[in-house]
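Asker: Sharing a model prediction with you, sequence too.
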Amino acid sequence: MPRFASHVLGSLLAAFAIAACARSDATPAAQTASAGVVAARAGGGMAGKLTDSVSTAADRGRIRGAESAPVWLVEVSDFQCPYCKQWHDQSFAIIDREYVQTGKVRLAYLNYPLSSMHKNARAAAEAAMCASVQNRFWALHESLFEAQSRWSEADNPIPTFDSLAVAAGVSAPAWRQCMSSHATAPLIDADRDRTASAGVRSTPTFFVGDRLLAGAYPVDSFRVVIDAALAKARGGK
């Protein structure tokens, strides 16, 4: 599996060679974009030009944290990517507790399913976004990573997604209708297009302030970058 280091992040981050899931045709990113730029393309949300009710609801459900938070953290991920699961298992809860729940950071999840490598990644993204329509994204997000080994190589992952979604608190009929109609597919496609244009070539990738991190960096590295972004947002240097 190819390994990718982040873009210019100082001596601490430069010391790591970080594992990531990459497209088979991936080349090193030629550009970077800040989390704020990615968010601004959606007017403060993530749905881009999509304004239908399903996309709007799904977009709202996959953003967490105070609207007044000075720093965006945008997670670009693939539910079937083992390195995305690694970051989730090791770092997500800590970042959420220390920065999101304290009002310092606003967190959003963007989909980048690597379907050529991960046969069920696209369906998992649709499952999560259909849950997001009902404001149950984060509950299913947790369950999809936790149960990744149960569905990642399944010939038909939908029954597993169904049981996980129901356990996450969705209205089953509405979720199933969303899935069968592929109602959130345009939003997932928009996620891929927007993040690719912003320099994403692998998962997980993160935009933190004006930094791009490609790979499952340890939580201490995120603390360094987030704290620097917070200091800059507050007028520091």
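Answerer: Arrived safely. Residues are numbered from 1 along each chain as shown.
Asker: all contacts plus neighbour counts: C-alpha atoms, from now on.
Answerer: Will do.
Asker: Okay, buried residues for the host helix or strand of residue 180 please.
Answerer: Secondary-structure assignment from DSSP states H and E places residue 180 in helix 172-181. Neighbour-count burial for helix 172-181 flags 175-176, 178-179 (criterion: 16 or more other Cα atoms under 10 Å).
Asker: now stretch 104-123
Answerer: Neighbour counts using 16+ other Cα under 10 Å place 104-114, 118-123 of stretch 104-123 among the buried residues.
Asker: alright, now check it against this:
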Amino acid sequence: MRSVPKKGKSKQNNSFLFVIIGILALITVLLVLLLFLRNASESSTFKGMPNYTEIKGKYDIEGFKYEKQPHLGSPDAKVKVVEFADYKCPACAKWSAANMERFKQEYVDTGKVELFFMNFAFIDRDSILAASAGEAIYHQNNEAFWEYNQELFANQGDESKIWATPDFLLDFVKNNIEGIDYDLFEKDLKNHTYMLDVKEDYKTGGNYGVNGTPQFFVNDQLIRETSYEALAAAVDAALAAAE
């Protein structure tokens, strides 16, 4: 036989239901608040650091456009070497410390090679900003760019952290790089004057098969092996072919 529910029990059930709904509503509010705070934190962290999608404008991915790139050595050299690198890349910093001076002495200073640098900034947003800082310096003073290049690799931060912030780069350049108009550099960095150049480098590298850093091209040919010995062998072969 079906019994008639007691009113007292019904009230208890309703009260329990209201408590559950209240708890769920509170959890929802807390989750929304946490999401808002996380987004606000990320927005603050990435302030002044656009990603490639946010960098607008036309660019050309055909050819290396040597005339636009930072360079070392004689323009009459028979071999052109292009390095693609990311300032946050530990392997790039290691290669720079171990091999750059030797390569310059053996190939660049002897007139055999003209060396160029192009950005393949892919690790994080501050990779792009650090690259744009380098471009801003290069457009003032090619020699100062190479000083920045070597010093920033030597003072590289943790790859997993956002360290190449606007404040860090402004302070770093002010204290370490000479031969430029600092006020103009600050303006160019904050206005993202050369961000499109960085994007063009990145897209060009991808167009020619770059998929990591550091990577090198010898007379427009990609050298997959990045050891000093492999690069030197490729350069020697190109020099022999040019004879």
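Answerer: All right, it came through fine. Small disclaimer: the values here were computed from a predicted structure and weren't measured.
Asker: related to what we said a few turns ago, got JSON lines for the buried residues of helix 172-181 of structure 1, with distance to residue 207 of structure 1 too?
Answerer: Rendered in JSON lines, the data for the buried residues of helix 172-181 of structure 1 read as follows (distance: Cα to Cα, whole Å):
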{"residue": "175", "distance to residue 207 of structure 1": "30"}
{"residue": "176", "distance to residue 207 of structure 1": "32"}
{"residue": "178", "distance to residue 207 of structure 1": "29"}
{"residue": "179", "distance to residue 207 of structure 1": "29"}
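Asker: The equivalent of residue 217 of structure 2 over in structure 1 - how many residues pack around it?
Answerer: By TM-score structural alignment, residue 217 of structure 2 lines up with residue 207 in structure 1. Neighbour count for residue 207 of structure 1, taken as other Cα atoms under 10 Å: 26.
Asker: How about residue 207 of structure 1: what's its closest non-neighbour residue?
Answerer: Closest residue to residue 207 of structure 1 apart from its sequence neighbours, by Cα to Cα, 6 or more residues apart in numbering: residue 35 at 4.6 Å.
Asker: for the lengthiest helix in structure 2, the distance to its chain's centre please.
Answerer: When structure 2 is scanned for its longest helix (criterion: DSSP state H), the result is helix 7-45. Computed by Cα atoms, centre = their mean, to the nearest Å, the separation of helix 7-45 of structure 2 from the middle of its chain amounts to 40 Å.
Asker: what's downstream of that helix, the next helix or strand?
Answerer: strand 71-72.
Asker: still on that earlier bit, read off where the longest helix of structure 2 ends up in structure 1.
Answerer: Structural correspondence for helix 7-45 of structure 2: none found in structure 1, per TM-score structural alignment.
Asker: now residue 239 of structure 2: how far from residue 194 of structure 2?
Answerer: As for residue 239 of structure 2, its distance to residue 194 of structure 2 is 34 Å (criterion: Cα to Cα, to the nearest Å).
Asker: and the equivalent of residue 81 of structure 1 over in structure 2, what is it in contact with?
Answerer: Residue pairing (TM-score structural alignment): residue 81 of structure 1 is matched to residue 89 of structure 2. By Cα atoms under 8 Å, 6 or more residues apart in numbering, the residues touching residue 89 of structure 2 are 123, 159, 213-214.
Asker: Please convert the residues you listed to CSV, extending it with distance to residue 144 of structure 2 and secondary structure.
Answerer: Converted to CSV, the contacts of residue 89 of structure 2 look like this (distance: Cα to Cα, whole Å; DSSP: H, G, I helix; E, B strand; the rest coil):
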residue, distance to residue 144 of structure 2, secondary structure
123, 24, coil
159, 24, coil
213, 23, coil
214, 21, coil
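Asker: Between these, which sits nearest residue 106 of structure 2?
Answerer: Distance to residue 106 of structure 2, by Cα to Cα, is smallest for residue 214 among these, at 19.6 Å.
Asker: burial measure for the closest one, as a count.
Answerer: Burial of residue 214 of structure 2 is recorded as 25 neighbouring residues (other Cα under 10 Å).
Asker: corresponding residues in structure 1 for stretch 194-202 of structure 2?
Answerer: The alignment places stretch 194-202 of structure 2 over residues 184-192 of structure 1 (TM-score structural alignment).
Asker: Which positions in that stretch come out as buried?
Answerer: Buried residues in stretch 184-192 of structure 1 (16+ other Cα under 10 Å): 184-185, 187-188, 190-192.
Asker: Can you tell me what sits against it?
Answerer: Residues from elsewhere that reach stretch 184-192 of structure 1 (Cα under 8 Å, 6+ apart): 46-48, 50, 54-55, 58, 110-113, 125-126, 129-130, 178.
Asker: can you pull out the strands in structure 1?
Answerer: Along structure 1, counting by DSSP state E, strands occupy 3-4, 18-19, 21-22, 63-64, 71-77, 105-111, 202-203, 205-208, 211-214.
Asker: can you redo the ones you listed as TSV with distance to residue 224 of structure 1?
Answerer: Shown next, in TSV, are those (distance: least, Cα to Cα, whole Å):
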stretch	distance to residue 224 of structure 1
strand 3-4	19
strand 18-19	16
strand 21-22	23
strand 63-64	21
strand 71-77	13
strand 105-111	14
strand 202-203	20
strand 205-208	11
strand 211-214	11
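Asker: Give me whichever of the ones you listed is most buried.
Answerer: Highest mean neighbour count of these: strand 202-203, a mean of 29 (counted as mean count of other Cα atoms under 10 Å).
Asker: Quick one: average offset of that strand versus structure 2, please.
Answerer: Between strand 202-203 of structure 1 and the aligned residues of structure 2, the post-superposition mean distance stands at 1.1 Å (mean Cα distance after the TM-score superposition for structure 1).
Asker: returning to that earlier point: check the fit of the helix holding residue 180 of structure 1 onto structure 2 and give the mean distance.
Answerer: After superposition onto structure 2, helix 172-181 of structure 1 sits on average 0.6 Å from its aligned residues (mean Cα distance after the TM-score superposition for structure 1).
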